[in-house]
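**Q** 3D model of this:
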Amino acid sequence: MSTRLDGKTALVTGATSNIGRAIAEAFAAEGAHVVVSGRSAGRGKEVVDGIRARGGRADFVQAALDGSAAASQALAREATRVLGGRIDVLVNNAGIYPGGVTAATDEKTFDQVYAVNVKAPFFLTAAVAPAMAEAGRGAIINLGSWIARLGVPVGALYSSTKGAVETLTRAWAAEFGPQGVRVNAISPGVVLTPTPGEIHPGEVMMNGTPAGRMGTPDAIAHAAVYLAAEESAFVHGAVLDVDGGRTGVAVIAG
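**A** Just a heads-up that it's a prediction; the model follows:
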């Protein structure tokens, strides 16, 4: 087992599947004590049991981050307790993605997506970052998205929430950075756990990129480990594109 995060504690939201699960597993493999948070106790137990079976430290804290300050504050309190009194790394990963176009989006959906994707991490960071600042250290990692900066004709609501998250990343870096808290974001491309023999519709969105394929959750987890570890001590307010070149590069066939 590697030790890049040895002795650190971490809270990962939305950690019972896909990217969040991969990040929690990678943190634990690097020596961190991880709180796996999510809505499903069954899936949470599966993740925690897997981490422990590999010699890592993990606990599950159930939370439905609905955007209310109370829900975020309750998660922060319980995770802090479970982790022995401090959170060194916070990963704001939990989010929802409703497809659809603007005219088909109703107000209830609009409010729900902003509540989960923006309000919840806002109030969770508000609950966690001051203790980090008081200790003079900590890392906060937000999950953005490639469609926050490259417009596509569907998903305007979701992409706008991820644009907000990227803006919050820079604002929080300015607010908490001078107290030793590093705040950065990861902007994934199309990332899904591969299913053998199945072609996912998202694959077409990675056509014309250098990678030429969808990414896997492990790729995002590796980036998260870097941003949580001491190697990134001089990195503040950055948005790290881990998107196969989707936002920055176009491959033109000759």
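
**Q** Please make it C-alpha for all contacts and neighbour counts, starting now.
**A** Will do.

**Q** can you give me how far stretch 39-48 is from the chain middle?
**A** Between the centre of stretch 39-48 and the centre of its chain there are 17 Å (CA atoms, centre = their mean, to the nearest Å).

**Q** Please identify the buried residues of it?
**A** Within stretch 39-48, the residues that qualify as buried are Arg39, Ser40, Arg43, Gly44, Lys45, Val47, Val48, counting by 16 or more other CA atoms under 10 Å.

**Q** now swap in stretch 209-223 and tell me
**A** By neighbour count on 16+ other CA under 10 Å, the buried set for stretch 209-223 is 209-210, 212-221, 223.

**Q** Helix or strand for Val34, just tell me which one.
**A** Element membership for Val34 (DSSP states H and E) is strand 33-38.

**Q** Just checking, which helix or strand succeeds that strand along the chain?
**A** Criterion used, DSSP H and E; the element after strand 33-38 is helix 41-53.

**Q** ok, then the element right after that following helix?
**A** Counting by DSSP H and E, the next helix or strand C-terminal to helix 41-53 is strand 57-62.

**Q** tell me the angle of that next one relative to helix 41-53?
**A** Counting by axes from the mean of the first three to the mean of the last three CA atoms, to 10 degrees, strand 57-62 lies at 170 degrees to helix 41-53.

**Q** In strand 57-62, which residues are buried?
**A** Arg57, Ala58, Asp59, Phe60, Val61, Gln62.

**Q** Run the chain-centre distance for it.
**A** 16 Å.

**Q** and if you look at stretch 29-46?
**A** Centre-to-centre, stretch 29-46 and its host chain are 14 Å apart (CA atoms, centre = their mean).

**Q** Could you also give me the structure for this second sequence? I'd like to compare it with the first:
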Amino acid sequence: MASYRTNRVTGATSNIGRAIAEAFAAEGAHVAVSGRSPERGREVVEGIRARGGLADVLVNNAGIYPGDTTAATDEKTFDEVYAVNVKAPFFLTAAVAPAMVDAGGGTIINLGSWIARLGIPVGALYSSTKGAMETLTRAWAAEFGPHGVRVNAISPGVVQTAAPGEVHPAEVMMKGTPAGRMGTPEAVADAAVYLAGDESSFVHGIVLDVDGGRTAAAVIAG
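**A** Model prediction:
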């Protein structure tokens, strides 16, 4: 396992982003978290403050999901979603990747989504942004890889945390899959730690599905 000097995780104050930040901290990283909630941000920072370590990592995780149909999506929403989900990580990467090259290398991990490749009746706008991020992953791997910066992506499946004793409404989308259940933020975080570490040093430009087999296997309704 590599030791990590600096890790920046966008959208790190809840769910997947928070789990990724905490997982890197557990590996001995100094983690910079960002998100829209100062209160949640302070809570995350307090939980990982005592951990630290060496090598640069950027995780482009922040995203918003309006969940509307195409006809119900107005231009303002369209611009807002693309600004957060595509424009922000594009220009953050444009700023960070050259600095990584100058520092001797680094790792960039983008977050895609299973609905970028498997259509559902709502959320076309969001899925298109995640498709863009998966395309950028391959392009950035070609652009920055020869200069020591590895770029890969994770495509999470249905990842939600149900309240104790309750069944989350999204659980139904995982029926008939190989896993047969929703995923956890920690499962995605484990994949991020792998893609940032020495164990994946020969891995460039991939989209790693962490989705319980949702996109790889035929779903058999039960």
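
**Q** Let me have the buried residues of stretch 209-223 of structure 1 in JSON lines, adding secondary structure and distance to Asp88 of structure 1 as columns.
**A** Below are the buried residues of stretch 209-223 of structure 1 laid out as JSON lines (DSSP: H, G, I helix; E, B strand; the rest coil; distance: CA to CA, whole Å):
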{"residue": "Thr209", "secondary structure": "coil", "distance to Asp88 of structure 1": "35"}
{"residue": "Pro210", "secondary structure": "coil", "distance to Asp88 of structure 1": "35"}
{"residue": "Gly212", "secondary structure": "coil", "distance to Asp88 of structure 1": "36"}
{"residue": "Arg213", "secondary structure": "coil", "distance to Asp88 of structure 1": "34"}
{"residue": "Met214", "secondary structure": "coil", "distance to Asp88 of structure 1": "31"}
{"residue": "Gly215", "secondary structure": "strand", "distance to Asp88 of structure 1": "28"}
{"residue": "Thr216", "secondary structure": "coil", "distance to Asp88 of structure 1": "26"}
{"residue": "Pro217", "secondary structure": "helix", "distance to Asp88 of structure 1": "22"}
{"residue": "Asp218", "secondary structure": "helix", "distance to Asp88 of structure 1": "21"}
{"residue": "Ala219", "secondary structure": "helix", "distance to Asp88 of structure 1": "22"}
{"residue": "Ile220", "secondary structure": "helix", "distance to Asp88 of structure 1": "19"}
{"residue": "Ala221", "secondary structure": "helix", "distance to Asp88 of structure 1": "17"}
{"residue": "Ala223", "secondary structure": "helix", "distance to Asp88 of structure 1": "17"}
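
**Q** can you tell me what part of structure 1 the longest strand seen in structure 2 aligns to?
**A** Counting by DSSP state E, the longest strand found in structure 2 is strand 149-156. Aligned using TM-score structural alignment, strand 149-156 of structure 2 spans residues 181-188 in structure 1.

**Q** Now that stretch on structure 2. Mean distance?
**A** Between stretch 181-188 of structure 1 and the corresponding residues of structure 2, superposition yields a mean separation of 0.2 Å, by mean CA distance after the TM-score superposition for structure 1.

**Q** Contacts for that stretch next, please.
**A** For stretch 181-188 of structure 1, the external contacting residues (CA atoms under 8 Å, 6 or more residues apart in numbering) are 129, 132-133, 136-146, 166, 169-170, 172-173, 176-177, 220, 223-224, 227, 233, 235-243.

**Q** what about 7 Å?
**A** 132-133, 136-146, 166, 169, 172-173, 220, 236-243 (CA atoms under 7 Å, 6 or more residues apart in numbering).

**Q** now swap in stretch 58-78 of structure 2 and tell me
**A** Taking CA under 7 Å, 6+ apart as the rule, stretch 58-78 of structure 2 contacts 7-11, 17, 81, 84-85, 89, 107-111, 122-124, 126.
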